[in-house]
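Visitor: 3D, please:
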Amino acid sequence: MMFAFIFPPQIRDDWPGYSLDLFSYPAHYSGDLDCVMIPHGVIMDRTERLARNIMDDLGDHAIVVLCVLKGGYQFCADLVDRIKDLSHNSSRTIPMTVHFIRLKSYLNDESTEDLHILGAEDLCFLGGKQVFLTSFTFKTIAAAPQSVHVGFEIPNRFVVGYALDYNEYFRDLNHICVISESGKMKYKI
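Guide: So this is what the prediction gives:
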């Protein structure tokens, strides 16, 4: 089966984001954020669209989900929930198992280093018949592989929220936001 790469919505480098005054967020982060890049409602809508695309691509094949902790858990949970909902409301049920991969650290801010966890060749060797990646955000500095479902292509800015953190802070934000320089200094280790 061949997967069709659908270019994700792109948030342009020069886009200033949504004003923080338009959204609710925890008061203890006041002054720590520059803007809301992707509001929670848009996150949920795009996650449902990705779930539909994945179901279309997989047909009746079982899914084994490998979730990267900690930053990917919220997107993974929401995506799995949407796939389950769509599966229950259709004529087919897609068997699914979820496993978790914990990373000691990851790169977020203007990094040009590659992060290699487990390659598609490794997964195929372990018994995967079809392997593709799903990521809610993908920074424009990197070239997206052709076998990937991407929520949004975003500028190379330091984003937090929706389980993405900075030194274990900001995971509780519902929106994906850009951290301010003062926020980086405040929560720096």
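Visitor: drop to CA atoms for contacts and neighbour counts, all remaining ones
Guide: OK.
Visitor: in which helix or strand would I find the residue nearest to the spatial centre of the chain?
Guide: The C-alpha lying nearest the average C-alpha coordinate of the chain belongs to Phe136 (CA atoms, centre = their mean; 2.6 Å). Assigned by DSSP states H and E, Phe136 belongs to strand 133-139.
Visitor: for Arg52, same thing?
Guide: Here Arg52, judged by DSSP H and E, is contained in helix 40-58.
Visitor: just checking, what packs against that helix?
Guide: helix 73-88, strand 148-154 (3 or more CA pairs under 8 Å, 6 or more residues apart in numbering; DSSP states H and E).
Visitor: One more, so I can put them side by side:
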Amino acid sequence: MHKDVSEILFTEEQIHDRVAEIGAAITEDFREKAGDDGIILISVLRGAAIFMADLAREIKIPCEMDYMAISSYGNGVKSSGVVRILKDLSSHIEGRHVVIAEDILDSGLTLTYLLKNLASRNPASLTVATLLRKKTKVQADVDCAYVGFECPDQFIVGYGLDYAERYRNLPYIGVLKPEVYE
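Guide: Take a look at the predicted model:
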């Protein structure tokens, strides 16, 4: 797998340190307003599961975890813009403080859909924590309260991000060589 990566953008140590910083910020921001109920941390499967697991360990207030599975890519490498919910939440979020743990904000189409869907369920608040925000020419206007890293508009893998379900288990985030996916 490592031979398919042209460069490492963010090392395992850099990711760990930044996730710890985001977890501390979420703890501070929600300590009082979420009270004893804490927050609900939601991850979109599968890419953000690793980020959410590490983030949850860094949050020092009560934190419930839930997952959704959403598809917008089909078999391609670009978002189709058509979003389908494959697995919905198990938790009720009405009146609760919700933090979405997102792996990467690329076009923003999927996240925009998700935010509208979750907002219709009347949470007390809805906040986005994304590990990566890709610098793209066209991106939906999505407010991310917490951003781990800005990254180039390249095909990246590792730390949950995949190509054809491979490379998710790389401990770093790197650029996939174009010959792998072209």
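Visitor: Drop the TM-score for these two in here.
Guide: Overlay of the two chains. TM-score (TM-score structural alignment, normalised by the length of the second structure): 0.72; 147 aligned residues with a CA RMSD of 2.3 Å.
Visitor: Show me the contact partners of the helix holding Arg52 of the first structure.
Guide: 3, 75, 78-80, 82-83, 86, 136, 149-151, 174-176 (CA atoms under 8 Å, 6 or more residues apart in numbering).
Visitor: Widest-spaced pair of these?
Guide: Spatial extent of the contacts of helix 40-58 of the first structure (CA to CA) is set by the pair Phe3 and Asn174 at 30.6 Å.
Visitor: between these two, which one's more packed in?
Guide: Asn174 (21 against 16; other CA atoms under 10 Å).
Visitor: Shouldn't the more buried one be within a helix?
Guide: No. Counting by DSSP: H, G, I helix; E, B strand; the rest coil, Asn174 of the first structure falls outside a helix, being coil.
Visitor: which position in the second structure aligns with it?
Guide: Applying TM-score structural alignment, one finds that Asn174 of the first structure aligns to Pro171 in the second structure.
Visitor: buried ones in stretch 143-156 of the first structure?
Guide: For stretch 143-156 of the first structure, burial by neighbour count (16 or more other CA atoms under 10 Å) applies to 147-156.
Visitor: Let me have those in JSON lines, adding distance to His116 of the first structure as columns.
Guide: Shown next, in JSON lines, are those (distance: CA to CA, whole Å):
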{"residue": "Ser147", "distance to His116 of the first structure": "16"}
{"residue": "Val148", "distance to His116 of the first structure": "15"}
{"residue": "His149", "distance to His116 of the first structure": "18"}
{"residue": "Val150", "distance to His116 of the first structure": "18"}
{"residue": "Gly151", "distance to His116 of the first structure": "20"}
{"residue": "Phe152", "distance to His116 of the first structure": "21"}
{"residue": "Glu153", "distance to His116 of the first structure": "20"}
{"residue": "Ile154", "distance to His116 of the first structure": "20"}
{"residue": "Pro155", "distance to His116 of the first structure": "21"}
{"residue": "Asn156", "distance to His116 of the first structure": "19"}
